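> Pasting the sequence and the predicted coordinates here, then a few questions.
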Amino acid sequence: MSNQGSTGNVLAAICSFFIPGLGQLVQGRLMKAAIHFVLCSLLWIILLGWIVHIWSIWDAACWKPKS
């Protein structure tokens, strides 16, 4: 299991840096990945996608699996 700050979360955050939602997908969170990807894609059209993009990176980096 990944802990906050673990190598897995750092890798997930890097993945989300390049493609929003990819980090969540790497962590096995399919629905969250789809939400991040679709929301960011739609918002980039009106130039606000960077907000969701940063949220996606932060979410992947800080995720803690339920025990």
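Perfect, I can see it now.
> Every contact and neighbour count from this point should use C-alpha atoms.
Will do.
> For residue 39, grab the count of nearby residues.
16 (other C-alpha atoms under 10 Å).
> does it really touch residue 52, like I thought?
Yes. Counting by C-alpha atoms under 8 Å, residue 52 is a contact partner of residue 39 at 7.1 Å.
> let's bring in a second one:
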Amino acid sequence: MAGQGSGGNVIAAICNIFFPGLGQLVQGRILSALIFAIIVVGGYALWFLIIPGVIAAIAHLWSIIDAAKYRSDSRYDRS
């Protein structure tokens, strides 16, 4: 990724709108993708308890913002 605000981050954020964690997966961050997906999907599945649904909605929004603001560490970037 080129950095914050790059086209790749915009695409990753758009991917997260449709499925939480997909944007992190596109960026190559597998662990954070799994964590976001589990929290959000699990919370939405328990929507009738209200609190897990609210937490899931917050985590979903967080995953979108996280993908949009991601900046890779240039020391480890091989491009």
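Now that the structure is in, tell me what you want to look at. A quick note: this is a predicted structure, and the numbers were derived from the prediction, not measured.
> Any idea what the TM-score comes out to?
In this superposition the chains share a TM-score of 0.93, using TM-score structural alignment, normalised by the length of the first structure; 67 aligned residues with a C-alpha RMSD of 0.9 Å.
> middle-most residue in the first structure, spatially?
In the first structure, the C-alpha nearest the mean C-alpha coordinate belongs to residue 56, at 3.4 Å (C-alpha atoms, centre = their mean).
> Which residue in the second structure aligns with it?
By TM-score structural alignment, residue 56 of the first structure lines up with residue 63 in the second structure.
> which residues does its match contact?
13, 16, 20-21, 24, 36 (C-alpha atoms under 8 Å, 6 or more residues apart in numbering).
> Just the element for the residue lying closest to residue 32 of the second structure once chain neighbours are set aside, please.
Leaving aside its sequence neighbours, residue 32 of the second structure sits nearest to residue 24 (C-alpha to C-alpha, 6 or more residues apart in numbering; 6.6 Å). Counting by DSSP states H and E, the element that carries residue 24 of the second structure is helix 22-26.
> which outside residues touch that helix?
So helix 22-26 of the second structure is contacted by 11-16, 30, 32-33, 37, 63-64, 67 (C-alpha under 8 Å, 6+ apart).
> Dump those residues to CSV, plus secondary structure.
Shown next, in CSV, are the contacts of helix 22-26 of the second structure (DSSP: H, G, I helix; E, B strand; the rest coil):
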residue, secondary structure
11, helix
12, helix
13, helix
14, helix
15, helix
16, helix
30, helix
32, helix
33, helix
37, helix
63, helix
64, helix
67, helix
